[in-house]
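**Q** Give me the fold of what follows.
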Amino acid sequence: MWCRMGGTLAFILTSVLSGILVCAEDPYQYEDWTVSYISASPLGVSQKVIAINNQFPGPQLETTTNYNLIINVHNELDEPLLITWDGIQLRKNSWQDGVAETNCPIQPGSSWTYTFKAKDQIGSYYYYPSLKFQKAAGGFGSIRVNPRRIISSPFVPPADDYAVLIGDWYKTDHQTLRNILDNGHLLGSPDGILINGLGPHQASFSVNPGKTYRLRISNVGLTHTLNFRIQGHRLLLVETEGSYVTQTYYSTLDVHVGQSYSVLVTMDQSIPADFQIIASTRFVWPELNGSAILHYNTTSNRGPVSGDLPRAPNDVQSSLEQARSIRLNLTAGAARLNPQGSYHYGRLKIAKSYVFANSALKLKEKQRYMVNGVSFVRSRTPIKLADYLKLEGVFQIGSIPDHPIDHATPSFASSVISGDFRAFVEIVFQNPENTLQSWHIDGYAFFVVGMGWGEWNPDARQSYNLLDAVARSTTQVYENSWTAVMLELDNPGLWNIRSQDLQRQWLGQELYLHVANSNTSDDVRRREEPPPHNLVLCGSALDLHSFNP
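**A** Model (predicted):
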């Protein structure tokens, strides 16, 4: 078996049995990352940003379905660090999830090795640092999971494949931003929009006339939905967060915070020139624009093309209609030989329904955000570690209701809700506020079956798409509306459900889903991967000197 190690191929022999060399079942891929501060000026002002191997944004993590990833992370920051893999489902292995309540942090000057695989996954995702508001300083990068060679693609391989990381950006350092929030205030409007870590007109993509290219677009920003478009070119949507979709042309594409899309773009303009790539804020005023250059590689390139730049839509309804138009491609395989559409989720009976409603309120004179009336509080000991070790007083399952409660007094808790292993469930995200929300569930891809205005009620199920709803890990919820998703809880462990708006998450809009057969961790111990050999202890677990994972 061939094993990919940091971009090279090496034949690795894993064991010797009776003098016979045996090779690993799946290839191994090794990466070595150093996370540190560097100086950069993405918006013309020098500031401290987080780099990986001196790169900002960080290097693309390119791998293949079912490869075993071994990523050694060295923390050279001045504060604790964790990296989370947004959209990678980490089957039976939330120990590697890299969020505050599943891992003890990597302390400054220390290293830790993540070990996981993108099991039965393909597609476009991204990673970022999950602690201390560090995402506002960078540390993010693209993830590209290629299918195995035996799996055919529903489109002709492109001439090249580019990562396009878009996001809102502040000139203020992340520690100052964090202090503003901790003092009860909000951040206000960002200073600009970056494309691949660069300000307006700084990023460039070189292409050849007549060729088709794949762009993997991820919104790695903090708060704002961004509309993506290319002057004079159409976007053929082919994939979103691991799902091949029905191939549809769009002139512009709304990419909400935390979402990733793949589009094919054919360089079909008759006049070789430089065209503008634009990412601009949606649903806010004034509009902020980021831009990059699409450069045609010809000796006759005449420079910037003339003409009006494409405009983003200026209404919410068009965005909702676009979201509803994105459907699963039922004829295409994904990471497995069988077509992904063979999973008939619409025929399964819903075992349990959850409704999570976001809200905003000032508590103790400080801004907080809630889910079902509860504002999340981070614990000293990660919930997953406390659950495994049966440590008391860290958290309580059921500390957040599974439906909104009228007139509930807002409260603080390390919010954990239970889910039965193998149950097929419905989750409704209810948004009674006048701002768009973006929600993510770690460990799963879910079917986005419905969206609608106003307050959800059971009659809304009559409008659900029960055939070809797109499967993804992050979904938007428009203002004063709801979004319903369905999923099977087939991945045991402890999984984060969070607002992808980092400001709202930092101030309490998140919870954890404890997936087991009962409200004890016994079933998790049997079904989930055991703790890694390099498990770090922290909080009240530090007293367990004899613990050996």
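
**Q** going forward, measure contacts between C-alpha atoms and count neighbours the same way
**A** OK.

**Q** what about the spatially most central residue of the chain, distance to residue 118?
**A** Closest residue to the average C-alpha location of the chain: residue 86 at 3.1 Å, with C-alpha atoms, centre = their mean. Distance, residue 86 to residue 118, using C-alpha to C-alpha, to the nearest Å: 11 Å.

**Q** Contacts only, for residue 441.
**A** Residue 441 sits next to 473, 474, 495, 496, 497, 498 when contact means C-alpha atoms under 8 Å, 6 or more residues apart in numbering.

**Q** Now do the same contact list for residue 234.
**A** 249, 250, 251, 252, 265, 266.

**Q** Filter these down to just the buried residues.
**A** Buried by 16 or more other C-alpha atoms under 10 Å: 251, 252, 265, 266, out of those.

**Q** Just give me the closest of those residues to residue 42.
**A** residue 252 (24.6 Å; C-alpha to C-alpha).

**Q** follow-up on the earlier one: residue 127 is in contact with the residue nearest to the centre of the chain, correct?
**A** Yes: counting by C-alpha atoms under 8 Å, residue 127 is a contact partner of residue 86 at 5.5 Å.

**Q** With secondary structure and distance to residue 23 added, can I get the contacts of residue 441 in JSON lines?
**A** Shown next, in JSON lines, are these (DSSP: H, G, I helix; E, B strand; the rest coil; distance: C-alpha to C-alpha, whole Å):
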{"residue": "473", "secondary structure": "coil", "distance to residue 23": "34"}
{"residue": "474", "secondary structure": "strand", "distance to residue 23": "37"}
{"residue": "495", "secondary structure": "strand", "distance to residue 23": "33"}
{"residue": "496", "secondary structure": "strand", "distance to residue 23": "35"}
{"residue": "497", "secondary structure": "strand", "distance to residue 23": "38"}
{"residue": "498", "secondary structure": "strand", "distance to residue 23": "40"}
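
**Q** Also this sequence, please, to line up against the first:
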Amino acid sequence: MDLVRLVVVALVLVPCVVFRHSADAENRHVFLDWEVSYAVRSPLGVAKKVIAINGDFPGPLLNLTTNDVAHVNVLNTLDEPFLLTWNGLQMRRNSWNDGVAGTNCPIRPGENWTYVFQVKDEVGSFFYRPSLGLHAAAGGHGPIRVNNRPVIDVPFPRPDGDLDVLVGDWYNMDVSEMRQHLDKGSDLPSPDGILIDGLGPYEASLTFKAGRTYRLRVSNVGTRTSLSFRIQGHKLLLVEAEGTYTAQKHYASLDVHPGQSLSVLVAADQAPKPYYTVVSSLFVTPELFGVGTVLYAGGPSAAGSAATGDAPLHDLSSHNSYNRSMEQAKTIRMNLTSGAARPNPQGSFHYASINVTRTVLLQNGVADIDGRRRCTVNGVTFANTGTPLKLADYFRVPGVFTVVSGRPERRNRPALGTTVIDASYKDFVQIVFHNRLPSLQTWHLDGYSFFVAGMGWGKWSPDTRSTYNLVDAVYRSTIQVYPASWTAVLVYLDNEGMWNLRSQDLEKKYLGQEVYLRVSQGNSEVSDPRDELPMPSNALLCGKATGLRSWYRLGPGPA
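**A** Next up is the predicted model:
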């Protein structure tokens, strides 16, 4: 098989080797070797140990097309265990390769492990990042594109350029210092700045050619801060959000909350001079700014022209407002007439006509547990046990996790726990996130996208369903919940597995704000993964699953 591999060069010149099955010509196999290592960078003028992939910070582009099977061999040269997770990819039937502590044993220092997964209908913009501890605050992230097959049209003219823009807040302090702050009960201080593509102020640049149109895939890969993205003098035409083509609408600026990705089209229709890309923090004091430059080919350079003037940092009225942000969020809707990975329109799944079989209500909170400040979901702070929940479920290891109802339960006081919400395969579930805290939250569900049906201020009740968008709600995997408010999503549970539901605020996740959703055809005691891929033959075993390999149940993974 190795003798017939083909070399494919991605947009960022990342080599990957491809093999096609003779029996299934559509399934292209993409082979990548990634070495995870420490490097030193100073994006804000202060040297910091960062996590690089193949020496790059940010890491290389993972460029795939519908039906591709990715084989990503990750060599961990750090001095700590490491895992990558694939933010937004649905990992169909394959939570074995999700890359979080509840599904995978970590890759130990000096060792390697190969992720194998197939991309299907999630055509769009995503990113990967580390999932253990606070590693994501040190980098280790990079962009993911899932492209449509050539036989499927996109709902806009093919752009003249396709560019990945990774934005996020940044701390100059080392990850070990951040851990010390949180472990002793202190809040993290405000971030030190905003990076664009891993670069500090005025270092990141894009080059446009006059008269052309460019697709910018923007992802917030930061630690905890919501951001506003804009380009001086140019409109942003929103066309896609985390794998869903959106109703096309122009914006002067767009909010991108932690863990979210979106695509905009930008027409190079202005005078050929330098312009600024401005990324500003939302809802924090002091306000922070990341500034890059857009140059027109053949026009003056930023260094040689004063035509642009100072960067327009405070150029939007009432910009830093929760009300404004929520109103903008409600304008982001699905394009019902376009297809994505398949010929049928996205809107052909009439979610409003399906009866909700269950409501999961998740309330966040902060509590002192065992003398330490923790973050909770329904009064429970998630505690990793050292045994992946997926392995404990597969091998029937008792005492690793507790099945909970998925609704607030009466308890004397908040507590530590390893909690799993049990769910039935092909149920249609409403998940309501209720944020009782004074800061914005973002939540992400691995393995799925969901319809963002509604959001509003105050406390959710069944009567608020009358305010839902049951026609063209956007379908995505990460959603924000504003302070003292609620957000309701609808999800069709058609992907068996053990899936992580977590806060995308890295501080809150580190302090325990996550839970797992087990989707199976079994019962509340034992899952029955009839529609799931078998355990891969290279699966790592650890914790209470060490030595429990059951050869008769192993399989090769996606094909």
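
**Q** Widest-spaced pair of the contacts of residue 441 of structure 1?
**A** The widest separation within those (C-alpha to C-alpha) is 13.8 Å, between 474 and 495.

**Q** Looks like residue 334 of structure 1 contacts residue 145 (just checking).
**A** No: contact criterion C-alpha under 8 Å: residue 334 of structure 1 and residue 145 do not qualify, at 11.0 Å.

**Q** Need the residues touching each of the two.
**A** Both residue 334 of structure 1 and residue 145 are in contact with 121, 122, where contact means C-alpha under 8 Å, 6+ apart.

**Q** Tell me which of those two has more neighbours.
**A** residue 334 (26 against 23; other C-alpha atoms under 10 Å).

**Q** if I line the two up, what does residue 422 of structure 2 land on in structure 1?
**A** Residue pairing (TM-score structural alignment): residue 422 of structure 2 is matched to residue 418 of structure 1.

**Q** what helices or strands is the helix or strand that contains its match leaning on?
**A** Using DSSP states H and E, residue 418 of structure 1 sits in strand 415-420. Here strand 415-420 of structure 1 touches strand 374-376, strand 396-397, strand 510-516, going by 3 or more C-alpha pairs under 8 Å, 6 or more residues apart in numbering; DSSP states H and E.

**Q** of all these, which lies closest to residue 403 of structure 1?
**A** Nearest of these (C-alpha to C-alpha): strand 374-376, 11.4 Å.

**Q** Can you redo the contacts of residue 234 of structure 1 as JSON lines, where the extra columns are distance to residue 353 of structure 1 and secondary structure?
**A** Putting these into JSON lines (distance: C-alpha to C-alpha, whole Å; DSSP: H, G, I helix; E, B strand; the rest coil) gives the following:
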{"residue": "249", "distance to residue 353 of structure 1": "35", "secondary structure": "strand"}
{"residue": "250", "distance to residue 353 of structure 1": "34", "secondary structure": "strand"}
{"residue": "251", "distance to residue 353 of structure 1": "37", "secondary structure": "coil"}
{"residue": "252", "distance to residue 353 of structure 1": "34", "secondary structure": "coil"}
{"residue": "265", "distance to residue 353 of structure 1": "40", "secondary structure": "strand"}
{"residue": "266", "distance to residue 353 of structure 1": "43", "secondary structure": "strand"}
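
**Q** so which two of these are the farthest from each other?
**A** Farthest pair in the contacts of residue 234 of structure 1, by C-alpha to C-alpha: 252 and 266, 14.9 Å.

**Q** shouldn't residue 141 of structure 1 be in contact with residue 135?
**A** No: Residue 141 of structure 1 is beyond contact range of residue 135, at 10.6 Å (criterion: C-alpha under 8 Å).

**Q** In terms of neighbours, single out the busier of those two.
**A** The neighbour comparison of residue 141 of structure 1 against residue 135 (other C-alpha under 10 Å) goes to residue 141, with 27 against 21.

**Q** so who does the more buried one touch?
**A** Contacts of residue 141 of structure 1 by C-alpha under 8 Å, 6+ apart are 57, 58, 59, 60, 61, 126, 127, 128, 165.

**Q** Against residue 175 of structure 1, how distant is the fifth one?
**A** To tie it back to what came earlier, the one meant is residue 61 of structure 1. Residue 61 of structure 1 is 27 Å from residue 175 of structure 1, by C-alpha to C-alpha.

**Q** Compare the two (neighbour count), which wins?
**A** In terms of neighbours (other C-alpha under 10 Å), residue 61 is the more surrounded of residue 61 of structure 1 and residue 175; the figures are 17 against 13.

**Q** quick one, what contacts the match of residue 422 of structure 2?
**A** By C-alpha under 8 Å, 6+ apart, the residues touching residue 418 of structure 1 are 397, 398, 513, 514, 515, 516, 519.

**Q** do the same with residue 537 of structure 1
**A** Per C-alpha under 8 Å, 6+ apart, neighbours of residue 537 of structure 1: residue 104.

**Q** what does it align to in structure 2?
**A** Going residue by residue (TM-score structural alignment), residue 537 of structure 1 aligns to residue 541.

**Q** Make sure I have this right: its match is in a helix.
**A** No: per DSSP: H, G, I helix; E, B strand; the rest coil, residue 541 of structure 2 lies outside any helix segment and is coil.

**Q** Tell me, how many residues neighbour residue 259 of structure 2?
**A** Neighbour tally, residue 259 of structure 2, other C-alpha under 10 Å: 31.

**Q** what about it, which SS state?
**A** Once three-state DSSP is applied, residue 259 of structure 2 turns out coil.

**Q** What residues of the top strand by length along structure 2 count as buried?
**A** Ranked by residue count under DSSP state E, the longest strand found in structure 2 is strand 24-41. Using 16+ other C-alpha under 10 Å as the burial criterion, the residues of strand 24-41 of structure 2 that qualify are 27-39, 41.

**Q** Stretch 74-93 of structure 1 too?
**A** Buried-residue list, stretch 74-93 of structure 1, by 16+ other C-alpha under 10 Å: 74-77, 80-93.

**Q** For the stretch 201-350 of structure 1, which segments count as strands?
**A** All strands of the stretch 201-350 of structure 1, identified by DSSP state E, counting those that start in this stretch, fall at 203-207, 212-219, 226-230, 235-240, 243-250, 253-255, 260-266, 274-281, 289-296.

**Q** This completes my enquiry, with thanks.
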